[in-house]
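>>> build the 3D model from these lines:
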Amino acid sequence: MDTVVARMRLLDETLPPGDGVAVFNRVYLAVTEAVDQRIGTGRGPGPGAAATLDVRFAERYLAAVDAADRGRRPPACWRPLFQLRRHPGVRPLQFALAGINAHLGHDLALAVVDACRTLDCAPGDLEDEFDRVGDLLTTLEERIREELMPGPDLLLLADPLTHLLSAWSLERARDATWSAARALWALRRVPDVAGEFTDRLDAAVGFAGRMMLTPLPR
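Purely as a prediction, here's the structure:
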């Protein structure tokens, strides 16, 4: 986990503050540093279960960053954020929530399967750890809204940002991710179907991210 945190700190130091990826990374890093101190308290299969899931989860975000930096295509779920990261019509709150959407909706389901293979267990054995990561993301979303939400005098009912925020639910996304993780595990011996399922999941999460990053008038 130390390596993951070090990579995120380096991104925080090198990316321009207004960059959309930097906006997400900054808040994600702060929450990860706080939660990292409590790793190991889960009730999963062995003391390394929490750390294994956390590392597999964060590595998928960092792999997307590496792909974009090297001119390769990141997963579809991350592409809208990387493509629009410098768009002047996209607000910081949109960048941050689009990052959560990609990381929760796609990366977490695959990270659960990765961790199960590493630990030789089934998703049900990691449900406590999944819930803990879900709590981390809830904390992350709350922090994003506290830091990046416009003041009540600015966030009016007529503001398009209000409608974007109300159209996406972290709780619904979290439930869908757990179902996706269980489905992928059940399909692990049918690789062609599992691959198609993964591609469809990636595309669907990417479509939602594209909508979240719709440029808005100020």
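>>> contacts and neighbour counts: CA atoms only from here.
Will do.
>>> pull the number of nearby residues for the closest residue to A173 other than its chain neighbours.
Counting by Cα to Cα, 6 or more residues apart in numbering, A173 lies nearest to G105, which is 6.1 Å off, once chain neighbours are set aside. Neighbour count for G105, taken as other Cα atoms under 10 Å: 28.
>>> what's the closest non-adjacent residue to the residue nearest the centre of the chain?
The geometric centre of the chain, computed from its C-alpha atoms, lies nearest to H103 (Cα atoms, centre = their mean), at 1.7 Å. Counting by Cα to Cα, 6+ apart, Y61 is the residue found nearest to H103 once chain neighbours are left out, at 6.7 Å.
>>> go on, G44?
L126 (5.5 Å).
>>> contact partners for the one you found?
Counting by Cα atoms under 8 Å, 6 or more residues apart in numbering, L126 makes contact with 44-45, 49, 112, 116.
>>> following up with a second sequence; could you model it the same way so I can compare the two?
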Amino acid sequence: MAQTQQTSRRTGRQIGPFVAVDPVVDRMRSLRAAWHPADGVAVFNRVYLTVTEEIGRAIESGTFADRRAAATLDVRFAQRYLAVVDAVATGCQAPACWRPLFHYRRHPGVRPLQFALAGINAHIGHDLALAVIDSCRTLGCAPTELEDEFDRVGDVLVLLEERIRDELMPGPDLLEVADPLTHLLGCWSLDRARDGAWLAARSLWQLRRLPDLAEEFTERLDRSVGLVGRMLLTPLARP
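All right, here's what the predicted structure looks like:
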């Protein structure tokens, strides 16, 4: 994506080039090539790559009124996932929200759809709120000024979640109604996760001058999202 000058909707003045989406897309493509397709993190990476490519095309086509804000949010969001990948690769422990996915990534009893949704749960439930705060600091704005971009990105995620469910769990039919996976996935909603992320971002913004409380809030968010991820990765098939 080319970097272009743009007039800020907040100040009316020219601002610098927006953050390019291409580097994070390239990195996710390299991970896709390096990991075995059955690896649970690779399953999520393929899904997320599709999301990021879709949002990049939307930014390029002018779907977002403020391209710089949309690209900044998209890139800061992706960078949080890639930072976890890098940390784990160097032997560091993943955050609690990501830990179940990295721990169970090769478990033969966990299905691909579970891996995909566990990654989406960690990334939206925890990382998205922090990416909004990262973007606000980069752009010099409050979360309310990114609400349009947040909503449009969320709309793309909802459409892609539907596509993921169709591709990884075709149906429904009588067997799938009785399948434990159907009941497990019915306990999780992307819309609710997205709403929670927006509330968490607004809360963290209000707590920005109270670092101790902000840190405690972030840690509790991390742990609670991790518990949901562990539930989503309950082995359902015989190893």
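>>> please name the nearest non-neighbouring residue to C136 of the second structure.
According to Cα to Cα, 6+ apart, the nearest residue to C136 of the second structure is A142 (5.7 Å).
>>> just give me the match in the first structure for that neighbour.
A142 of the second structure maps onto A122 in the first structure, with residues paired by TM-score structural alignment.
>>> my understanding was that that match contacts A115; is that so?
No: applying Cα atoms under 8 Å, one finds A122 of the first structure not in contact with A115, separated by 9.2 Å.
>>> which one's more surrounded, these two?
A115 (23 against 17).
>>> what stretch of the first structure does stretch 200-220 of the second structure fall on?
Using TM-score structural alignment, stretch 200-220 of the second structure pairs with 180-200 in the first structure.
>>> what does stretch 94-110 of the second structure give?
Using TM-score structural alignment, stretch 94-110 of the second structure lines up with residues 74-90 of the first structure.
>>> chain center to that stretch: distance?
14 Å (Cα atoms, centre = their mean, to the nearest Å).
>>> ok, now which ones touch C97 of the second structure?
C97 of the second structure makes contact with 122, 126, 222-227, 229, according to Cα under 8 Å, 6+ apart.
>>> same thing but 6 Å
C97 of the second structure makes contact with 122, 222, 225-226, according to Cα atoms under 6 Å, 6 or more residues apart in numbering.
>>> now these as JSON lines including distance to V47 of the second structure, secondary structure and neighbour count?
Output for the contacts of C97 of the second structure, formatted as JSON lines (distance: Cα to Cα, whole Å; DSSP: H, G, I helix; E, B strand; the rest coil; neighbours: other Cα atoms under 10 Å):
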{"residue": "A122", "distance to V47 of the second structure": "13", "secondary structure": "helix", "neighbour count": "27"}
{"residue": "D222", "distance to V47 of the second structure": "22", "secondary structure": "helix", "neighbour count": "19"}
{"residue": "V225", "distance to V47 of the second structure": "19", "secondary structure": "helix", "neighbour count": "21"}
{"residue": "G226", "distance to V47 of the second structure": "19", "secondary structure": "helix", "neighbour count": "24"}
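>>> how about those in a markdown table, adding distance to I55 of the second structure?
Formatted as a markdown table, the contacts of C97 of the second structure follow (distance: Cα to Cα, whole Å):
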| residue | distance to I55 of the second structure |
| --- | --- |
| A122 | 19 |
| D222 | 25 |
| V225 | 24 |
| G226 | 26 |
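>>> going by neighbour count, which residues of stretch 192-205 of the second structure are buried?
Under the neighbour-count criterion of 16 or more other Cα atoms under 10 Å, stretch 192-205 of the second structure has 193-194, 196-198, 200-202, 204-205 buried.
>>> so which pair among those residues is furthest apart in space?
A193 and W205 (18.3 Å; Cα to Cα).
>>> compared with the first structure, how much does whichever strand or helix holds E167 of the second structure deviate?
Assigned by DSSP states H and E, E167 of the second structure falls within helix 147-168. Compared with the first structure after fitting, helix 147-168 of the second structure deviates on average by 1.2 Å (mean Cα distance after the TM-score superposition for the first structure).
>>> after that helix, which helix or strand is next?
In the C-terminal direction from helix 147-168 of the second structure (assignment by DSSP H and E), the next one is helix 174-178.
>>> can you give me the strands for the second structure?
6-7, 14-15 (DSSP state E).
>>> residues in the first structure aligned with the last one?
The reference is to strand 14-15 of the second structure. Residue span in the first structure matched to strand 14-15 of the second structure, by TM-score structural alignment: none.
>>> now what about stretch 182-193 of the second structure, what contacts it?
Against stretch 182-193 of the second structure from outside (Cα under 6 Å, 6+ apart): G125.
>>> about what we covered before: now, the buried residues of stretch 192-205 of the second structure that are in helices?
193-194, 196-198, 200-202, 204-205 (DSSP state H).
>>> looking at the residues you listed, spot the one nearest Q14 of the second structure.
Nearest to Q14 of the second structure among these, with distances taken as Cα to Cα, is W205, at 25.8 Å.
>>> can you count the residues close to the nearest residue to the closest one once chain neighbours are set aside?
Nearest residue to W205 of the second structure in three dimensions, chain neighbours excluded: I133, at 6.8 Å (Cα to Cα, 6+ apart). Neighbour count of I133 of the second structure, defined by other Cα under 10 Å: 22.
>>> which residue lines up with I133 of the second structure in the first structure?
That one, I133 of the second structure, aligns with V113 by TM-score structural alignment.
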